[in-house]
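J.: Here is a sequence with its predicted model. Questions after.
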Amino acid sequence: MSNIKNIKNIGDLPRWDLTDLYPSPESEILSKDIEDLRVNIKNFSNEYKGNITDKLSIDELGLVLYGAICQYEKISEKMGQIGSYATLYHVTDTSSSERSKFYGDTISRLTDLSNDLIFFDLELNQL
């Protein structure tokens, strides 16, 4: 049998301050970041899809890859920020259906958006 005592009241648990990421799930900043992310991914896809493996000189390819990787990094960082916020917001109270819905909806949006980036890995692998 365990030596751990049955604790009925452990008091207030520590809380994360998520406001460094976003003020709230309803934040206009969060909504704007998601919309900006959608636009940036669309622009990235339009600019680079099918163009990375074109017949380019080494110098041209280097410039194209540098630009693509810089943009991809910014997109990935923003996706990470949004995903981290959704996850941390959810895990602070997993019994909340509101938080669970926010988490599920946000991760679903990020997954849909990331589908438009799959080409990049595939085309890099063809080099």
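T.: That came through, no problem. Numbers count the residues shown, from 1 in each chain.

J.: make it CA atoms for all contacts and neighbour counts henceforth
T.: Fine.

J.: give me every residue that touches F44.
T.: Listed by CA atoms under 8 Å, 6 or more residues apart in numbering, the contact set of F44 reads 68, 71-72.

J.: which of the residues you listed lies closest to N125?
T.: The shortest approach to N125 among those belongs to A68, at 14.3 Å (CA to CA).

J.: related to what we said a few turns ago, how about the contacts of F44 in JSON lines, adding distance to V91, neighbour count and secondary structure?
T.: JSON lines is the format used below for the contacts of F44 (distance: CA to CA, whole Å; neighbours: other CA atoms under 10 Å; DSSP: H, G, I helix; E, B strand; the rest coil):
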{"residue": "A68", "distance to V91": "34", "neighbour count": "17", "secondary structure": "helix"}
{"residue": "Q71", "distance to V91": "30", "neighbour count": "16", "secondary structure": "helix"}
{"residue": "Y72", "distance to V91": "28", "neighbour count": "17", "secondary structure": "helix"}
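
J.: Below is an additional structure, to be compared with the one above:
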Amino acid sequence: MARVISLPATGILVLLFGCGLLAFVAAAWMVVLPMAVAPYLLALVNRRSELRADAHAADLGFAHPLAGVLHTMRAHEEASYAAAGPQARRTGGLAKLLSSHPDYADRLQHLQPYLDGRPPR
């Protein structure tokens, strides 16, 4: 009689333990995943906000001065990379994803319609 009861009881215990372990892993994953993705999403929101701020400044008529400042900042950045030599560290893909500001080329590209006299709508 003990053998007949022991086998199903062992199966039920293994099933319960497995379900508990699966629930724990799922709960831990739901904590780890947002923590891993949050910095990238926050950086994306910051970059989009910066582009919106540039568009707002361009709507107010500051497209040409802003473009001049961005060209100057881009030239200074390129000069600092050239002065540092070939060992200068360029930003890679991961650093770009975590950057809170878009690079100068993207900002200038988004300003181009304002500079051409045809603001996007």
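T.: Great, that's in hand. Not measured: the values here are computed from a predicted model.

J.: TM-score them against each other, please.
T.: Scored against TM-score structural alignment, normalised by the length of structure 2, the superposed chains reach a TM-score of 0.35; 61 aligned residues with a CA RMSD of 3.5 Å.

J.: Check the contacts of F44 of structure 1 against K101 of structure 1 and report the nearest one.
T.: Using CA to CA, those come closest to K101 of structure 1 at Y72, 28.0 Å.

J.: so the nearest residue to the closest one once chain neighbours are set aside is in which element?
T.: Excluding its sequence neighbours, the residue lying closest to Y72 of structure 1 (CA to CA, 6 or more residues apart in numbering) is F44, at 7.8 Å. Element membership for F44 of structure 1, per DSSP states H and E: helix 28-48.

J.: Give the buried residues for that helix.
T.: The neighbour-count check on helix 28-48 of structure 1 (16 or more other CA atoms under 10 Å) flags 30, 33-34, 37-38, 40-41, 44-45, 48 as buried.

J.: for stretch 36-52 of structure 2, same thing?
T.: 40, 43-44, 46-47, 50-51.

J.: Next up, the contacts around I5 of structure 2.
T.: Taking CA under 8 Å, 6+ apart as the definition, I5 of structure 2 has no contacts.

J.: now it: how far from I12 of structure 2?
T.: When CA to CA, to the nearest Å is the yardstick, I5 of structure 2 and I12 of structure 2 sit 11 Å from each other.

J.: and what of G18 of structure 2?
T.: Distance, G18 of structure 2 to I12 of structure 2, using CA to CA: 10 Å.

J.: Find the centremost residue of structure 2, please.
T.: The centre of structure 2 sits closest to Y40, judged by CA atoms, centre = their mean, with a distance of 2.8 Å.
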